[in-house]
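*Asks:* generate coordinates for the sequence data below:
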Amino acid sequence: MDQEKKIIEFDQGWADMQKGISKLKRLLAGEEETPFSTREYMMLYTTIYNMCIQKGAHDYSEQLYNKYKETLDEYITSTVLPSLREKNDKFMLRELVQRWLNHKVMVKWLIRFFHYLDRYFISRRSLPALNVVGMTCFRDLVYEEVHAKVKDIVLALIDKEREGEQIDRALMKNVLSIFVEIGMGEMNCYQNDFEVYLLQETTTYYSRKAAKWIEEYTCPDYLLKSEECLKKEADRVYNYLQLTTETKLIEKVQHELLAVYVTQLLENEHSGIKVLFRDEKVDDISRIYLLYNKIPQGLELVANVFKQHVTVEGTAFVQQAEDAASKQASNAPGGHEQVLIPKIIELHDKYMIYLNSCFQSHSLLYKALKEAFEVFCNKTVNGSPSAEILASYADHILRKGGSEKLGDEAIEETLEKIAKLLGYLIDKDVFAEFYRKKLTRRLLFDRTTNDDHERSILSKLKQQCGAPFTSKMEGMVTDVVLAKENQASFNEYLRNNPDVHPGVDFTATVLTTGFWPSYKSLDIILPTELVKCVEVFKGFYETKTKHRKLTWIHSLGTCHLNGKFKPKQIELIVSIYQAAVLLLFNESDRLSYSEIVAQLNLTHEDTVRLLHSLSCAKYKILNKEPSSKSISQSDTFEFNPKFTDKLRRIKVPLPPVDDRKKVVEDVDKDRRYAIDATVVRVMKSRKVLSHQQLISETVEQLSRMFKPDIKAIKKRIEELITREYMERDPDQPTMFRYLA
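*Replies:* Alright, predicted model coming up:
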């Protein structure tokens, strides 16, 4: 039978443990002492083991667990705290780091000695593990006493480093790791006892610096300084702060250096964004984007300043055009679009380069540029709406003689840019109507430079505004091609039927009514020569089709007359109406105003305009009595045989008609149809809709082409109710129902 194991009394066992603990303290203090041998370690471990497995009252597990904590508390109180209390500044930090390392070593060895407690006693009782107790002792006795002072010392050193002094970064890293480790897996100690104060100090520091630098530095230098500071703060995080601090720290620096002073910086009259654009400082503009792109709402601040700057620059061009047009004292649009639109195109090119290269095509900056252009691209110049000005410029580029200096490639580029500017116009339908009027003249009077360019701009406009926008214009271009083929057939018809030849060279252009603008056609009594031409063509056309009716638009026709004057014969290029007046004088030498009116069946207004062009304007083909610069109903007229000119062929112009009024009327009419169609389309898809929703959806759909007037929409809704396309709900007057 084995002899029963000898009981170890607590005092005896603890006395043996004390010898080992004392040796551990001497080793930590750096005194001359041999390291623990395996035999010594096993002896101490076994002592604890035996004291814990004894039965009944001799199981000293609980007392040993308490002694473990007492040992650490006593060592900290007697040795660690006094050594820390007598030191300051970085010396205190070094002492703290050393004491923390020693404490971790001590806990490590004691856990080895007391290991049996961790394995059984602690787990059964659900008590804190030995490692946790070790950390808690240091936290409660050391950390709680010194962390505020340590934090102040660390912040003071960071301040010195920011001012250019060198500090011991390794020491800083070790000190701040204590704040992390003491949290035992949580970051609350680091965050609450250090980070929050670091962020406050950072805000104060950079707020002070920014206020000073904004007065001292130019915008580019200030931004360079800010960029440098941000790099240094990121470097600081990398070297000794926690990575979780980086975002918060950088945000504080960005706010104080960049967000607070954004307007002052970018609007600085000597070095701000205006000057940077003027001097083409690409690197500095790129730096603005890169710095502000990292700030919450930072780019919104930049976009606002950018938008204001571009708006001011573009508006200045419009004002210059307005001033120049006022000096000319002319209400005709001719001229200023040839200066204004190229300037706006150049401005757009310039800022698109910045947008793509410096602002990396960011949507916020693109939106700012768009909104800026929408401001000044929708202004009027001397009474001409922007849509008319842009259409006139397109006409100038596409018309013969308008772009002689430009090659095909340059014309294509310009047409592309015109289409882009159209995107900024609110009233795209007004542009379309003016453009159509000018396209008519180019096509019918053979003034277009190149059919390919005409088709090219239409494809660009279609891309910008959709197929319905260009469908009529594309029809016009096709019509002219077909009309030329038709004319060839007519010429062939005349050759085959010489007996019907009218006796004069005659060209008729057949067009499709729906594609072309509407024109006023007078019920004029045509000269017999022209009547015969009309009849011959009518006979030819009826051989081709019986289902189409020809309506003659004489206002668009031209006539070449041989004027037999005494000095020399001159070919006169005149309108059909002017020709009708002049041909009367083949039969009569002298005619009164009332006789001319009676023979031609013209209104007073039209007669005055025609007679003025032939007797009072540049070319006085008719003599008027009495002689004056205006036409009166008592005037008489006779052919002027002495008329001459240095040219052998002259075009006799008619006084210009204000097309603008007609365009506005046509657009208003088209808008009524567009509103009707949109309201019906919305109601058809939704069946039942409130008044507010119907207005809102109608506005949204129409705004792609023009800015609709709410009153006009309401008026059209009432009209559609009358015409029984829709009805009001009898129980809810603000609700509408679609009537199929």
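*Asks:* can we go C-alpha only for contacts and neighbour counts from here?
*Replies:* Fine.
*Asks:* what packs against the helix or strand harbouring residue 667?
*Replies:* If you go by DSSP states H and E, residue 667 is part of helix 659-686. Packed against helix 659-686, as judged by 3 or more Cα pairs under 8 Å, 6 or more residues apart in numbering; DSSP states H and E, are the following elements: helix 428-444, helix 691-702, helix 710-722, strand 735-738.
*Asks:* another sequence for comparison is provided below:
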Amino acid sequence: MYDKYVGYVDDCFMKDAFLQKAMREAFEVFCNIPVCGSPSAELLAGFCDSILKKGGCQLSDEATDESFEKVVKVLAYFNEKDVFAEFCRKKLARRLLFDRSANDDRENSFLTKLKQNCGGQFTAKMEGMITDLTLAKDTQTNFKNFLDSNPNLQPGIDLTVTILTTGHWPSYKSSDLNLPEEMVKCVEVFNEFFDTQKKLRKLSWIYSLGTCNVIAKFEPKTMELVASTYQAALLLLFNYADRLSYSEILNQLNLTNEDLVRLLHSLSCAKYKILIKEPNSKTISPNDDFMFNYKFTDKMKRIEIPLLPVDERTKVIEEVDKDRRYAIDAAIVRIMKSRKILGHQELVMESVEQLQRMFKPDITAIKKRIEDLITREYLERDEENPTIFKYLA
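*Replies:* As a prediction, this is how the structure comes out:
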């Protein structure tokens, strides 16, 4: 549609300024209308993800570059560019952490185009994520050398750890999962290694992002199960018990009910029934009992056990709202630091002008942030004229 109407304006109307303005306004209207409850920014980020991930759109390098060029052109009409950036960051994280990126060069090409059109701040976190993955490979090499030189500190199982910088990556839920004995030793050994490398940095383990390769001995044959850390921790409980109730699993793993229901559903009600559930139904309840399914078999020797996807849209919107508050605060302080004294209307207008490259700020939100900055003593009202603000150094 963009190509079609640009062609009309350029070729049929000789790039007439009035029609260029009309086209821009029209695109701004419909590009910002949600589709089936999803923000257009989310859908555009999903399109980019389909090009960049393994098994996605099979395009040539030339066609991929052309698609990215069109994405950044259409993105110019979006009011919520920060929502697009946050969804892109979430999807990039999944591609990088689960090795689902089709091509490193394409990832870098996409970020370069976004940076050229939206500025360095737009892509700073995503570039930091890619840098983290490169540094993580060096850390893993150092960890292997550490184990080789300390034979008494063996974790017992093969362990790969990816170190991430908190500020670059989306926030993930950190739980107090009770790790099985087999995994506790791994964490202890890596912590000891990390203390020798980065004494002033603190590790926070995000088990929800981990994957494990579990050797499962079924009666028909032995198989390799590719599972999440949570799924693996649950399965290992059956090394020491033939039958476990819902409440027993909940207490031993120290998970929330929501997380445990997802785990048990994936292992007993989904495609691969590694566990047998009593009563045999398609839903999980606190009264259920579970047993290891020794008779399970599959034509494949190695299978990946999927987890039910979690709707992350609400969380992304919350993250964007939080970032917007910081961005509005920073813009107001920046303006007042240079101007020292400014009227309310002028401050609001200058704030909107600074922020609209990333999002279309709500006037009410700006007013709330001004009041908050007054409370925190960044600004003060003029005693004689309350519509004039003064900057407090």
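*Asks:* any idea what the TM-score is?
*Replies:* After superposition, the two chains reach a TM-score of 0.96 (TM-score structural alignment, normalised by the length of structure 2), with 393 aligned residues with a Cα RMSD of 1.4 Å.
*Asks:* on that earlier part again, now the helices and strands packed on helix 659-686 of structure 1 in JSON lines, with distance to residue 493 of structure 1?
*Replies:* Shown next, in JSON lines, are these (distance: least, Cα to Cα, whole Å):
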{"stretch": "helix 428-444", "distance to residue 493 of structure 1": "22"}
{"stretch": "helix 691-702", "distance to residue 493 of structure 1": "49"}
{"stretch": "helix 710-722", "distance to residue 493 of structure 1": "51"}
{"stretch": "strand 735-738", "distance to residue 493 of structure 1": "55"}
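*Asks:* can I get those in JSON lines with mean neighbour count?
*Replies:* What follows is these, written out as JSON lines (neighbours: other Cα atoms under 10 Å):
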{"stretch": "helix 428-444", "mean neighbour count": "21"}
{"stretch": "helix 691-702", "mean neighbour count": "16"}
{"stretch": "helix 710-722", "mean neighbour count": "15"}
{"stretch": "strand 735-738", "mean neighbour count": "19"}
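*Asks:* residue 64 of structure 1 matches what in structure 2?
*Replies:* In structure 2, no residue is matched to residue 64 of structure 1 (TM-score structural alignment).
*Asks:* now residue 64 of structure 1: how far from residue 52 of structure 1?
*Replies:* Using Cα to Cα, to the nearest Å, we find residue 64 of structure 1 at a distance of 8 Å from residue 52 of structure 1.
*Asks:* which one of these two has more residues nearby?
*Replies:* More crowded of residue 64 of structure 1 and residue 52, by other Cα atoms under 10 Å: residue 52, with 22 against 18.
*Asks:* what about that one, helix or strand, and which?
*Replies:* Applying DSSP H and E as the criterion places residue 52 of structure 1 in helix 38-53.
*Asks:* what about the helix holding residue 667 of structure 1, how far off from structure 2?
*Replies:* After superposition onto structure 2, the average distance of helix 659-686 of structure 1 to its aligned residues comes to 0.8 Å, using mean Cα distance after the TM-score superposition for structure 1.
*Asks:* against structure 2, where does that helix fall?
*Replies:* Using TM-score structural alignment, helix 659-686 of structure 1 pairs with 312-339 in structure 2.
*Asks:* centre of the chain to that stretch, how far?
*Replies:* Computed by Cα atoms, centre = their mean, to the nearest Å, the chain-centroid distance of stretch 312-339 of structure 2 equals 19 Å.
*Asks:* also stretch 147-157 of structure 1?
*Replies:* 48 Å.
*Asks:* same thing with stretch 270-287 of structure 2?
*Replies:* Centre-to-centre, stretch 270-287 of structure 2 and its host chain are 30 Å apart (Cα atoms, centre = their mean).
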